[in-house]
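> Sequence first, then the predicted structure:
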Amino acid sequence: MPKPTKGPRLGGGPAHERLLLANLAASLFTHKSIQTTEAKAKRLRPIAERLITFAKRGDLHARRRVLAVIKDKSVVHELFTQIAPLVADREGGYTRIVKTGFRKGDNAPLAVIELVLEPVTPKAKKAKPAAAAPAEASAEEPAAEEEAEVVETEAAEETEVADEAEAAEAPAEETEAAAEETEAAADEAPAAEEKAE
């Protein structure tokens, strides 16, 4: 018999355990909340969250991977069309386990496992304590000074490059001006010769 994964053993062999967890997952997706023993709820959580992650992907391959676990097509359709859009912004933690006491007959610890379908609210950034602020400010001052030095160095390098570019352009402008003067003189020379004749 193949050895099942670590954790509580839920019944007979591994095949029975897989079927039991698949049925629990199907019930969870159908009813959005189920009550079971703590051990079963803890074993169900990673399987259910993996199936929800596949549903968020939404492609055909993901649907077939989910259908390999849950055989009921209507449950898979509900998972892909109703549950996945509700948890699209959530990055994990799709289920919640709440302990509810003990069962009357055998005193087994019970728990409710439910889907977390509330919209995600972004966490507000906490204000830092005033005592920590001066220490952080003094730590930030050297960093600010270093940044200022880097900026000054970059500015100096840019001005040097600009000066070199201007120096290279100046002789080019002078040669262009000299060329224009010689052309003007050449044009004037034939005109002066014509007047002389």
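Looks like it came in fine.

> Only C-alpha atoms from now on, for both contacts and neighbour counts.
Noted.

> out of all of them, which helix in the protein is the longest?
Longest helix of the chain, by residue count under DSSP state H: helix 132-196.

> Point out the other helices and strands that it packs with.
With contacts defined as 3 or more Cα pairs under 8 Å, 6 or more residues apart in numbering; DSSP states H and E, helix 132-196 has no helix or strand neighbours.

> Centre of the chain to the strand or helix carrying Ala26, how far?
Assessed by DSSP states H and E, Ala26 sits inside helix 14-31. Here helix 14-31 is found 31 Å from its chain centre; the criterion is Cα atoms, centre = their mean, to the nearest Å.

> Same question for stretch 29-36.
On Cα atoms, centre = their mean, the centre of stretch 29-36 falls 30 Å from that of its chain.

> One more: stretch 110-117?
26 Å.

> can you check stretch 145-159 too?
The answer for stretch 145-159 is 34 Å, by Cα atoms, centre = their mean.

> how about it: buried residues?
If you call a residue buried by 16 or more other Cα atoms under 10 Å, then stretch 145-159 has no buried ones at all.

> next one: stretch 96-115
Applying 16+ other Cα under 10 Å to stretch 96-115 flags Ile97, Leu110, Ala111, Val112, Ile113, Glu114, Leu115 as buried.

> Which members of those residues are the farthest-apart pair?
Leu110 and Leu115 (16.9 Å; Cα to Cα).

> Residues in contact with the following helix or strand past the helix holding Ala26: which ones?
Next along the chain after helix 14-31, taking DSSP H and E as the criterion, comes strand 33-37. The set of residues external to strand 33-37 that reach it, using Cα atoms under 8 Å, 6 or more residues apart in numbering, is Ser27, Leu28, Ala108, Pro109, Leu110, Ala111, Val112, Ile113, Glu114, Leu115.

> sec struct for the residue nearest the centre of the chain, please.
Nearest to the geometric centre of the chain sits Glu91, at 8.9 Å (Cα atoms, centre = their mean). On the three-state scheme (DSSP: H, G, I helix; E, B strand; the rest coil), Glu91 is labelled coil.

> Below is an additional structure, to be compared with the one above:
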Amino acid sequence: MRKQIKQRKFGRKKDQRKALLRGLASDLILRERVQTTLAKAKEIKPEVEKLVTRAAKDDLATARYLASRLSKKAAQKARKELGPKFAGRPGGYLRIIKTDQKRKDGAAKALIEFVKQPPIQQEAQQPQAVVKK
């Protein structure tokens, strides 16, 4: 009987699922914001939070741990930027924002991002000159 299954399968075998989650986690760390399905976002959130918590302690063991679970660039960014950035925060580094559904299969999409984000800069609208007639 299939009781208490702890993780989602995503219709993939173990090695494919592991590669998918590793790639998503690396992309999330490099870009700090990723749009994916809600199920994938919920699956990688605890993993990435554990990695960022671990990255706050910058030593050789941490570097090797991150390198075994992330791409080389993502591991470096986690150690150099994200670890110190979130060192004083006791967890809760990521947020999941639900968005619309995918057109093809109707799967729920979500935006997963780090909490401390620089605001998205939008072009400042200058007031238009008022012309009197």
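Alright, I've got the coordinates. Just so it is clear, the structure is predicted and the values come from calculations on it, not from any experiment.

> hang on, the earlier thing: can I get the contacts of strand 33-37 of structure 1 in CSV with secondary structure and distance to Glu49 of structure 1?
Putting the contacts of strand 33-37 of structure 1 into CSV (DSSP: H, G, I helix; E, B strand; the rest coil; distance: Cα to Cα, whole Å) gives the following:
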residue, secondary structure, distance to Glu49 of structure 1
Ser27, helix, 14
Leu28, helix, 11
Ala108, coil, 25
Pro109, strand, 22
Leu110, strand, 20
Ala111, strand, 17
Val112, strand, 16
Ile113, strand, 12
Glu114, strand, 11
Leu115, strand, 9
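
> Make TSV out of these and add distance to Phe54 of structure 1.
Shown next, in TSV, are the contacts of strand 33-37 of structure 1 (distance: Cα to Cα, whole Å):
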residue	distance to Phe54 of structure 1
Ser27	18
Leu28	16
Ala108	32
Pro109	31
Leu110	28
Ala111	25
Val112	23
Ile113	19
Glu114	18
Leu115	15
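
> Now flag whichever of the buried residues of stretch 96-115 of structure 1 is closest to Ala139 of structure 1.
Ile97 (43.4 Å).

> isn't the closest one right up against Ala41?
Yes - Ile97 of structure 1 lies in contact with Ala41 (Cα atoms under 8 Å); the separation is 7.1 Å.

> Overlap in contacts, those two.
Common neighbours of Ile97 of structure 1 and Ala41 (Cα under 8 Å, 6+ apart) are Ala111, Val112, Ile113.

> Can you tell me which of these comes closest to Ala132 of structure 1?
Ile113 (41.0 Å).

> where's the nearest residue to that closest one once chain neighbours are set aside, which helix or strand?
Nearest non-adjacent residue to Ile113 of structure 1, counting by Cα to Cα, 6 or more residues apart in numbering: Ile97, 4.4 Å away. If you go by DSSP H and E, Ile97 of structure 1 is part of strand 95-102.

> Against structure 2, what's the mean shift for that strand, could you check?
Following superposition, strand 95-102 of structure 1 is found to deviate from structure 2 by 0.6 Å on average (mean Cα distance after the TM-score superposition for structure 1).

> ditto for stretch 33-45 of structure 1
Counting by mean Cα distance after the TM-score superposition for structure 1, stretch 33-45 of structure 1 comes out at 0.4 Å.

> ok, Leu82 of structure 2 to Gln16 of structure 2 distance?
Noted for Leu82 of structure 2: a distance of 27 Å to Gln16 of structure 2, by Cα to Cα, to the nearest Å.

> neighbour-wise, which of the two wins?
Leu82 (23 against 13; other Cα atoms under 10 Å).

> so who does Gly108 of structure 2 touch?
To be clear, residue 108 of structure 2 is Ala; Gly isn't right here. Ala108 of structure 2 neighbours (Cα under 8 Å, 6+ apart): Thr37, Leu38, Ala39, Lys98, Thr99, Asp100, Gln101, Lys102.

> Report the contact partners of the fifth one.
If I follow you right, that is Thr99 of structure 2. Counted by Cα under 8 Å, 6+ apart, Thr99 of structure 2 has contacts Ala108, Lys109, Ala110, Leu111.

> And Glu43 of structure 2, how close does it get to Arg54 of structure 2?
18 Å.

> re the thing from before, redo the contacts of Thr99 of structure 2 as TSV? Include distance to Ser71 of structure 2.
Output for these, formatted as TSV (distance: Cα to Cα, whole Å):
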residue	distance to Ser71 of structure 2
Ala108	27
Lys109	25
Ala110	23
Leu111	21
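
> Mapping onto structure 1, list which of those remain contacts.
With both residues aligned by TM-score structural alignment, their matches' Cα atoms under 8 Å, the contacts of these that structure 1 also has are Ala108, Lys109, Ala110, Leu111.
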